[in-house]
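**Q** dropping the sequence and predicted coords here.
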Amino acid sequence: MKDSLLENFENLGLAPILVQNLTRLGLTKPTPIQEQGIPHIVRGRDLLGLAQTGTGKTAAFGLPMLTRIIAYGKRPGPKTVRALVLAPTRELATQIHENLSAFGEGAPIRIQRVVGGASINVQTEKLAKGTDVLIATPGRLLDLLERRALVLSETKYLVLDEADQMLDIGFIHALRRIAKLIPAERQTMLFSATMPKLMEELAQSYLTDPVKVQVAPPGKVADKIEQGIHFVNQGDKATLLSEYLAKHPGELAVVFNRTKHGSDKLARLLENWGFSVAAIHGNKSQNQRERALSAFRAGEIQVLVATDVAARGLDIPLVAHVYNYDLPNVPENYVHRIGRTARAGRNGRAVAFCAPAEMDDLKAIQKAMNANIPVIGGEPHAVVDAPRPGQSKQGKRPHRGHGGQGQGKPQGQRPRSDAPRKPARAADGGAARPRRRGAAATAE
């Protein structure tokens, strides 16, 4: 039977060594974003790619870009950069670097990564010889440009990955400063999961006669993710989470918390209750974050508590569960968070905990997805004027129980006793977890 584009990479115009590496990596069938985008990029067209996380965007821009760079046949000049890939977070930049390095193994190309939290002097030394592909976070790139550690006057390719998140976290001014340093005669690729008004303006400013490729509507959730919402009071979330985790011993889970302090606090609590856990967020050093991710990827720890720093760029196929301990206040981030599971064709499960103060956040999420999340536990709360997770409570406490009787414990505190104690072990020998009073977990 004649091969079609949908069946292999060979007909997409890629360099033979890249196709060989893809085969070695077990990648033989392009995803829709790759099938539709790669031919246009190989021909030199600007591209606007709209696709959710986990759809293969790195290969969609990386493979054709590497193909064109390999064709140069010579090394880049000192301090120059041929292709610049900008990513919003260190984790995403690291993931892109790992993928591109694997795709281009054995090819005469130099691929570098520069992010905050690592030695800028070491990065400066690496850039001195010239770079074919540089993956960078905007802040660290500006630091290096100010030190004159590199120049962008010979950069011919610019990729903005997860551009909507870069706008969300305030990188618009940095992007404009960087773009002015890159020649206007370049090929630009912009990838985003959503298309807000500011993103449209950015695309008009950066792209010239672009091809638009959209493989899934913004906000669409991967089909293989089983979702559920569990209504619970804020003070009961930690205990409820421990019950869910204990039902799936040995399976990897990512828990999203809204704040850095809350992530550390929850991780310590889960560790005290017998779970293998680590936390990552913006206050952790790059080495701390990489050690935690390496241990999580290797299965040495089973639970990773994170802020939205890990909502994109965390590509670990064995993640089976995502728990939204706190609902995100940016609706689109819900889709990115739960996209950390159901990777590489696997099934996944995403459970969101909703406290009374988060009912408006839940409505916004469901409106953005144009779908309701199935209720798997608890009863919907009445909308109340209460502080959201991570905000000052100013003397307010959530009520315990769905009937609103009594006062709740502060977030993460054990029920029954204020004194630290080791939680009871399940009768079947399962993971240690606290006993829970009040509304029972009825999710499974």
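**A** Received, thanks. These figures come from a predicted structure and were not determined experimentally.

**Q** rest of the way, CA atoms for contacts and neighbours
**A** Will do.

**Q** ok, which stretches of the stretch 151-300 of the chain are helices?
**A** Under the criterion DSSP state H, counting those that start in this stretch, the stretch 151-300 of the chain carries helices at the ranges 163-168, 172-180, 197-206, 237-246, 260-272, 286-297.

**Q** so which of those gets nearest Gly13?
**A** helix 197-206 (25.4 Å; Cα to Cα).

**Q** what's in contact with that closest one?
**A** With Cα atoms under 8 Å, 6 or more residues apart in numbering as the test, helix 197-206 has contacts from Leu48, Ala163, Asp164, Leu167, Thr188, Leu190.

**Q** what of stretch 104-122?
**A** 17-18, 21, 66, 69-70, 75, 90, 93-94, 97, 100-101, 123, 126-127, 131-137, 139-141, 144, 285-287.

**Q** may I see the buried residues of it?
**A** Gly104, Ile109, Arg110, Ile111, Gln112, Arg113, Val114, Val115, Gly116, Gly117, Ile120 (16 or more other Cα atoms under 10 Å).

**Q** take the one below as the second:
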Amino acid sequence: MTFKSLGLSGPILAALDAQGYDKPTPIQAQAIPPVLDGKDLLGIAQTGTGKTAAFVLPTLQRLMAKDIGRLVPGRARMLVLAPTRELAAQIAESARNYSAGQHVRVGVVFGGVPVPRSIREVSRGLDILVATPGRLLDLVDQRALDLSALEILVLDEADQMLDLGFIHDLKRVVKIIPQKRQTLFFSATMPKQIRQLAEQFCTRPVEVKVTPVGTTAERVRQAVTFVSQREKQALLNLFFKTEPFDLALVFSRTKHGCDRIVRRLGAAGIEAAAIHGNKSQPQRERALAAFRNGEIRVLVATDIAARGIDIPGVSHVVNYDLPNVPDQYVHRIGRTARAGAEGIAYSFCDDEERPYLRDIEKLIRQRIGDVPLPESFNDAVAATEEAGDPRPARRRSKPKHGIKANKGHRPAANGKPKPKNRQRRRGGLQRGAKRA
């Protein structure tokens, strides 16, 4: 089967050829024809199967086939909702690549960037708007964005949006967009709540399922090592010094854990970067760009970034902390073995995380083989403890313009601090005036 046999137009086929795509993936082969026919669609497929092209390619063709003249300022014809900034940015980049050479305007808005910049992004009107739910509703509330003429709505990674607490935002979005529209609903997993949400958004959707719920990528080799939480860093340092890898993605449960891992890797001579919710958008973009270009080979992230990293060169995924939600394990290891490549998923598990491991194995319906600690592990533990945690030096704040830190108090005759008269400072009482 080829993309041409699916009914895609010449300009889109030329763009696909320029990107080096020749054969559609299973989700693309099953989803593109009904979407071209204008039907609603419910797509269930694991990460790394080409879902983005499965909805961008046919919707692009539908938008291009309808001549509407000039775009209306502040309006969008198609809206794609994504759970994370990174995923939104990558969807927008894919849409621009697939529409190369065509008069299609693509915009992206998400939190972490100034609101005026997002307002400018939508002010000229857009064919395709990719957004995170929070920033989208901010623009709607400020009347910078009008969704009354929306033709196509796409929800990507719907289960992740539910996990991140976007359910109320999604229910609000569906109330302010036209009822007569095409809706495409994509998710890697399909729990009961997601199916109920899909019923609210879609009308008699065509259901496409290419893999059973909870399955992991076939080309990912999985392994687990049992190690105490205190000694995980030593095992990670040893792993990167002895294991050949191209690009490695390390998952930590917390933001501070990400930063601590990066510091300790640096102390061991392993360059790494972190992305998580406390990082600014420019910081996250720089870290991802450096990782994608191979400038740094190790990226440490929280689950918030698990769905937004679509980099074919990731050879290893390391679960420094096992996720307490088993679905997240599937999404994490789906960051490797992409585009037909093979990958390795390596997990660290301490005694308290064993219940998480059992839940994961129950979900994926297979046992993850355990790997014993290497012989040189004790030496690695000693070296890691000796290096410690090189925290960045804190800058001491200096008094401004030579004013002392206790400028709000003046010494009295008896040596005790005497508060200043605040009313005098604010101009409430003139110097020398008496109270009535």
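**A** Sure thing, it's come through. As the structure is a computational prediction, the values presented were derived from the model and not from experiment.

**Q** that older thread, can I get the helices of the stretch 151-300 of the first structure in CSV including mean neighbour count?
**A** Formatted as CSV, these follow (neighbours: other Cα atoms under 10 Å):
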stretch, mean neighbour count
helix 163-168, 20
helix 172-180, 15
helix 197-206, 14
helix 237-246, 20
helix 260-272, 19
helix 286-297, 17
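
**Q** mind checking those for the one nearest to Arg312 of the first structure?
**A** helix 163-168 (8.9 Å).

**Q** give me the mean distance between that closest one and the second structure.
**A** Averaged over the aligned pairs, helix 163-168 of the first structure sits 0.4 Å from the second structure after superposition, using mean Cα distance after the TM-score superposition for the first structure.

**Q** residues making contact with that helix?
**A** By Cα under 8 Å, 6+ apart, helix 163-168 of the first structure touches Ala87, Pro88, Ile172, Leu190, Phe191, Ser192, Ala193, Thr194, Met195, Pro196, Leu198, Met199.

**Q** out of the buried residues of stretch 104-122 of the first structure, which sit inside helices?
**A** Ile120 (DSSP state H).

**Q** ok, which stretches of the stretch 1-150 of the first structure are strands?
**A** 47-50, 81-86, 111-114, 131-136 (DSSP state E, counting those that start in this stretch).

**Q** to Lys180 of the first structure, which of those strands lies closest?
**A** strand 81-86 (13.4 Å).

**Q** that closest one aligns to what range in the second structure?
**A** Counting by TM-score structural alignment, strand 81-86 of the first structure falls onto residues 76-81 of the second structure.

**Q** surely Ala267 of the first structure touches Ala278?
**A** Yes - the criterion here is Cα atoms under 8 Å, and Ala267 of the first structure meets it with Ala278 at 6.2 Å.

**Q** common neighbours of these two, please.
**A** Val305.

**Q** next, the residue nearest in space to the middle of the first structure: secondary structure please.
**A** Among the residues of the first structure, the one closest to the centroid is Arg312, at 1.3 Å (Cα atoms, centre = their mean). Recorded secondary structure, Arg312 of the first structure: coil (DSSP: H, G, I helix; E, B strand; the rest coil).

**Q** how about it, what's its match in the second structure?
**A** Aligned partner of Arg312 of the first structure by TM-score structural alignment: Arg307.

**Q** ok, now how distant is its match from Gly10 of the second structure?
**A** Going from Arg307 of the second structure to Gly10 of the second structure by Cα to Cα, to the nearest Å gives 31 Å.

**Q** and Val224 of the second structure, by the same measure?
**A** For Val224 of the second structure, the distance to Gly10 of the second structure - Cα to Cα - is 48 Å.

**Q** those two: which has the busier surroundings?
**A** Val224 (19 against 11; other Cα atoms under 10 Å).

**Q** what does that one align to in the first structure?
**A** In the first structure, Val224 of the second structure lands on Ile229 (TM-score structural alignment).

**Q** any idea how far the counterpart of Gly106 of the first structure in the second structure is from Gly10 of the second structure?
**A** Applying TM-score structural alignment, one finds that Gly106 of the first structure aligns to Gly101 in the second structure. Distance check for Gly101 of the second structure against Gly10 of the second structure: by Cα to Cα, it reads 12 Å.

**Q** now do Pro244 of the second structure
**A** In terms of Cα to Cα, Pro244 of the second structure sits 43 Å off from Gly10 of the second structure.

**Q** ok, now Leu247 of the second structure?
**A** 36 Å.

**Q** swap in Cys349 of the second structure?
**A** If you go by Cα to Cα, the gap between Cys349 of the second structure and Gly10 of the second structure works out to 51 Å.

**Q** next one: Arg221 of the second structure
**A** 39 Å.

**Q** Gly112 of the second structure too?
**A** 38 Å.

**Q** just Leu139 of the second structure next, same as before
**A** 36 Å.

**Q** can you check Gly340 of the second structure too?
**A** 26 Å.

**Q** again with Ser252 of the second structure
**A** Taking Cα to Cα, one finds Ser252 of the second structure at 45 Å from Gly10 of the second structure.

**Q** and Asp67 of the second structure, by the same measure?
**A** For Asp67 of the second structure relative to Gly10 of the second structure (Cα to Cα), the value is 17 Å.
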